[in-house]
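Student: My questions are about this predicted structure, shown below with the sequence.
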Amino acid sequence: MTDNSNKSPIKDSRILGIASLALAVVLFLSINVFSETAIKGVQFDLTEKSLYTLSDGTKETLAAVKEPITLRFFSTRQLTETTPGLTAYGERVKELLERYVALSNNVVKLELIDPEPFSPEEDRAVGFGLSGVPISEAGDLGYFGIAATNTTDDKDVIPFLTPQREQFLEYDLTRMINNLANPKKKVIALVSGIPVDSDPLKKYKAWALIDQLRQFFEVRPQGLTPKITDDVDLLMIVHPFGLSDESKYAIDQYVLRGGKAMVFVDPHAEEGARSNQALRLPAVKHANAVGHDFSPFARG
């Protein structure tokens, strides 16, 4: 009869250690195989403020793309390797672009390009209008931007990707995709009694809202003239002080025909009472304190 009580505790612990190590290796391999097959494409956004959690609007924009759009990410290796933080930022940009490709069901294509000095790739970067920055005392230039094209050779670019604008990267990319997927912009006719649009003669600058609208729409200054052309998709009326009876009638008829209009007035402005006349049109209804994000990828 064998006495098991004389087994060495050192030997037992060694066997247990080997078994644990073997189990760990098996688990490691299993997890890697599983992650390659079962959860490929699943991503977690652990960045501060969830910078890479894409909005529903962006997902809808990408899902609606029907014709191929090519995104070309120009990144000069010498530039990213010698600029603090740019390598990591470039990797984040690449991962975000890959997500755009996946969400579009591969209708959006991605090209990664390293434009070295005096190379054909650099010529392409220059041709697209990307901005180069010096990377050597000899004056060689490096590039770190994105150029996008559609099947009809329309193009849009981000000349240089600055880390300071990282929080706006989704906005910039989705704007590009939207513009290339819809090259014919909707027309907004702007009717205003105050200078909301630019006027070089009077040295007025356009309001920031108007500049942003122009990134997605054709904004056509209408002034206070009564004529509204058939190609207008939306009538935007801003503090319409000074509207003539003819203009009011034209607006009313436009809305009655099924046209869309948005009216913005300030009831506390000096001329607010008289500008409210536009709201008395039979076809125009209004609501107080309405705010709206005009971009096609507003977060819900």
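Tutor: Great, that's in hand. Residues are numbered from 1 along each chain as shown.
Student: make it CA atoms for all contacts and neighbour counts henceforth
Tutor: Fine.
Student: which parts of the helix or strand hosting Gly127 are buried?
Tutor: If you go by DSSP states H and E, Gly127 is part of helix 120-128. Buried residues in helix 120-128, counted by 16 or more other CA atoms under 10 Å: 121-122, 125, 128.
Student: Which element is encountered next along the chain beyond it?
Tutor: strand 132-134.
Student: what sits up against that following strand?
Tutor: Surrounding strand 132-134, the residues in contact under the criterion CA atoms under 8 Å, 6 or more residues apart in numbering are 140-144, 160.
Student: For the protein, which segments count as helices?
Tutor: 9-37, 56-63, 77-82, 86-103, 120-128, 169-181, 208-214, 245-256, 272-275 (DSSP state H).
Student: Of the ones you listed, flag the one that's most buried.
Tutor: helix 169-181 (a mean of 21; mean count of other CA atoms under 10 Å).
Student: how much does that helix deviate in direction from helix 56-63?
Tutor: Using axes from the mean of the first three to the mean of the last three CA atoms, to 10 degrees, the direction of helix 169-181 lies 40 degrees away from that of helix 56-63.
Student: now the angle from helix 169-181 to helix 86-103?
Tutor: 50 degrees.
Student: Check the offset of helix 169-181 from the chain's centre.
Tutor: Taking CA atoms, centre = their mean, to the nearest Å, the mean C-alpha location of helix 169-181 is offset from the chain mean by 4 Å.
Student: Stretch 212-221 now?
Tutor: Distance, stretch centre to chain centre, for stretch 212-221: 16 Å (CA atoms, centre = their mean).
Student: hold the first one in mind and look at this next one:
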Amino acid sequence: MLKKTAVQICVVALLLVVVNWGLSDYYLRFDVTKDKRYTLSDTTKETLENVNSPLYIDVLLQGDFPNQFKKLQYELQQLLEQYENENDNIIFSFTNPLEGEENPDEVVNYLTSLGMLPTNIPVSENGKKSVTQIFPWAVANYGQKTVRVPLLINNLGSDGEENINKSVQQLEYNLTDAITKLTLENKKKIAIFKGNGELKDKYMSDYLLNLKDYYRLGLFNLDSLKDQPNQILKNLQQFDAAIIAKPTEAFTDVEKQIIDQYIMYGGKTLWCIDKVAVDLDSLQNETQSTVAFPRQLNLDDLLFKYGVRINYNLIEDLISTPITVQGPNGNMPLEWLFSPITMSPENHPINKNINVVKLEFANQIDTLENGIKKTVLLESSPQSRVVGAPIEIHLNEFSGNLQPEKFTNGSQIAGVLLEGSFTSVYKNRVKPVELPNNLNESADNKMIIISDGDVINYSYANKKPLTNGIDPWTQQIYGNKDFLINCMNYLLDDTGLINIRGKEIKLAFLNHEKIEEDEISIKLINIGVPIVLLIIFGVLFVFLRKRKYSK
């Protein structure tokens, strides 16, 4: 009997080994989570199909850190395992860049120079508080190309758990976005408008450099062929989208018609427009004052027809960032309500999980009823008001006692997405020139209008470059870059990559306040209840045993 049992155990064990070996090459996981956390999007799967050679992902998020970051690390590892299962060419590893280094400061400086800024995490152990430094980044390498992958969102106004939750939501997007940059071959083309006093290249250099990961860029001057509007339109139509960044000179009627027909034929546009002429530089004089006056760009009827009106006024917001002025002891901050920092309403993949966006001398936008779908992407805080132009502006006008009761105009729109079939501004009107195949209506199209030309100038403050993009007074890296890249990705995205940003994931965190309030009862339940159950079980076991064997 004993021999037979031993044989059966050996047979079962052998079968288990064979089955385990046979299934070792197969990856099977059932996603029963409500938010489908462990289900890759179709866009990600299609992107991974384009990886034809080894793609290495080195994750720097390794080490001894709080549980919140361990959750982020765990979710990232789970996601990378799914990527690896979809394509064997995905190879990943976790490493601590500071472990075993004799000169960790040199490593920190090197990584920082590459744009991978560290995060300082407060740690409390045995009653002692300290700070540990981690690098929440990954580096993806594919052939000769390298892309940095941010893993941590650190938005202003969100606590640690909220930021970790948002970071987990964005992991799939960030990884798939990086792989897209590495494998993208056929890039769409974007025209950067010049010729009407637009923003200088150096002030939008960071944005343009980041766009080059996705698209081909080219400068485009509307008056390059003054007597050949047909050829200008034909040349412009070779571009899939156009960026019009802070023009300061009025567009001619012919130029406006060319833009209008470009839109009618499906061209996407990102407008960054200042309707009031004023600049911080103009305050650098003896009186420390200037006059802000309306800027005539000859675009009012065009934008009105598409469904918006940018007003000739300025937004003042109590939720704003200071500006830098020269004081007796060096640079000092000065309160400046013309620099609102807008919290994202997170009502669209474009503004999902991004940090506050900084504006400078932004104008109020009105949306008009015309059948076009309008989504507000940027708006000031409820503690805002608008002031009309022309208006005299003083450098120190906000340094006195502010009166919050005067800032009751509510949130003001500063950025809006328009989607639908646009009507030409020249429909039933005399046209400046005769263009072939002139269209009065467009097919479904998209455009984004932002009432601040300097929204692209996010890497400069007072015309001086920011170190690592960090505002010296708020210690924030504003979300302008992410927002603007998302804008263009949404306008030109045919693959659905931007929609991954809308994925909702909710992580369960411990309620530390409740734990502190109920600390004694929690300890009693977790320690006392098991002991009581063991005692009851022991007494019952002894009682039953005595009754059984006492007979």
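Tutor: Cool, the structure landed. None of these values were measured; they are calculated from a predicted model.
Student: what's the TM-score here?
Tutor: Remark: TM-score between the superposed chains equals 0.60 [TM-score structural alignment, normalised by the length of the first structure]; 259 aligned residues with a CA RMSD of 5.3 Å.
Student: Out of the helices of the first structure, which is closest to Pro282 of the first structure?
Tutor: Checking those against Pro282 of the first structure by CA to CA gives helix 245-256 as the closest, at 7.1 Å.
Student: Mind listing residues that contact that closest one?
Tutor: 224-228, 260-261, 278, 281-284.
Student: In contact with the counterpart of Asn182 of the first structure in the second structure, which residues?
Tutor: Here Asn182 of the first structure is matched to Leu184 in the second structure, going by TM-score structural alignment. Going by CA under 8 Å, 6+ apart, Leu184 of the second structure touches Tyr214.
Student: And Leu184 of the second structure, how far from Gly218 of the second structure?
Tutor: 18 Å (CA to CA, to the nearest Å).
Student: Over to Ile485 of the second structure?
Tutor: 17 Å.
Student: Please say which of the two ends up with more neighbours.
Tutor: When Ile485 of the second structure and Gly218 are compared for neighbours, Ile485 comes out ahead with 17 against 13, by other CA atoms under 10 Å.
Student: Secondary structure element holding that one?
Tutor: Going by DSSP H and E, Ile485 of the second structure is in helix 480-492.
Student: Could you give the residue range in the first structure aligned to the helix or strand that comes right after that helix?
Tutor: Using DSSP H and E, the helix or strand that follows helix 480-492 of the second structure in sequence is helix 512-517. Following TM-score structural alignment, helix 512-517 of the second structure has no partner segment in the first structure.
Student: Quick one: name whatever helix or strand follows helix 512-517 of the second structure.
Tutor: Counting by DSSP H and E, the next helix or strand C-terminal to helix 512-517 of the second structure is helix 519-523.
Student: Mind listing residues that contact that next one?
Tutor: Ile515.
Student: quick one: the helix or strand just after it aligns where in the first structure?
Tutor: Reading on from helix 519-523 of the second structure to the C-terminus, the next helix or strand found by DSSP H and E is helix 529-549. Residues of the first structure matching helix 529-549 of the second structure are absent, with TM-score structural alignment as the criterion.
Student: and helix 529-549 of the second structure, how far from the chain's centre?
Tutor: For helix 529-549 of the second structure, the distance to the chain centre is 60 Å (CA atoms, centre = their mean).
Student: repeat for stretch 30-46 of the first structure
Tutor: Offset of stretch 30-46 of the first structure from its chain centre (CA atoms, centre = their mean): 27 Å.
Student: cool, stretch 14-28 of the first structure as well?
Tutor: Centre-to-centre, stretch 14-28 of the first structure and its host chain are 48 Å apart (CA atoms, centre = their mean).
Student: now swap in stretch 185-203 of the second structure and tell me
Tutor: Using CA atoms, centre = their mean, the distance between the centre of stretch 185-203 of the second structure and that of its chain works out at 21 Å.
Student: What is the end-to-end distance of that stretch?
Tutor: Stretch 185-203 of the second structure has an end-to-end distance of 28 Å (CA to CA).
Student: ok, now stretch 149-156 of the first structure?
Tutor: Distance across stretch 149-156 of the first structure, first residue to last, is 7 Å (CA to CA).
Student: Stretch 98-107 of the second structure too?
Tutor: 7 Å.
Student: what residues does that stretch touch?
Tutor: 97, 108.
Student: picking that back up, now rank the contacts of strand 132-134 of the first structure by neighbours and give me the top one.
Tutor: Tyr143 (30 neighbours).
Student: what's the neighbour count on the residue mapped onto Leu112 of the first structure from the second structure?
Tutor: When the second structure is aligned by TM-score structural alignment, the residue opposite Leu112 of the first structure is Phe94. For Phe94 of the second structure, the neighbour count with other CA under 10 Å is 15.
Student: Roughly how far does Phe94 of the second structure sit from Pro66 of the second structure?
Tutor: In terms of CA to CA, Phe94 of the second structure sits 17 Å off from Pro66 of the second structure.
Student: swap in Asn186 of the second structure?
Tutor: 43 Å.
Student: Of the two, give the one with the bigger neighbour count.
Tutor: Set Asn186 of the second structure next to Pro66 and count neighbours by other CA under 10 Å: Pro66 wins out with 13 against 9.
Student: thought that one was touching Glu125?
Tutor: No: using CA atoms under 8 Å, Pro66 of the second structure is not in contact with Glu125; the gap is 10.5 Å.
Student: wait, Lys187 of the second structure sits on Tyr214?
Tutor: Yes: using CA under 8 Å, Lys187 of the second structure is in contact with Tyr214, at 6.3 Å.
Student: These two: which has the busier surroundings?
Tutor: It is Tyr214, of Lys187 of the second structure and Tyr214, that has more neighbours when counted by other CA under 10 Å, with 21 against 12.
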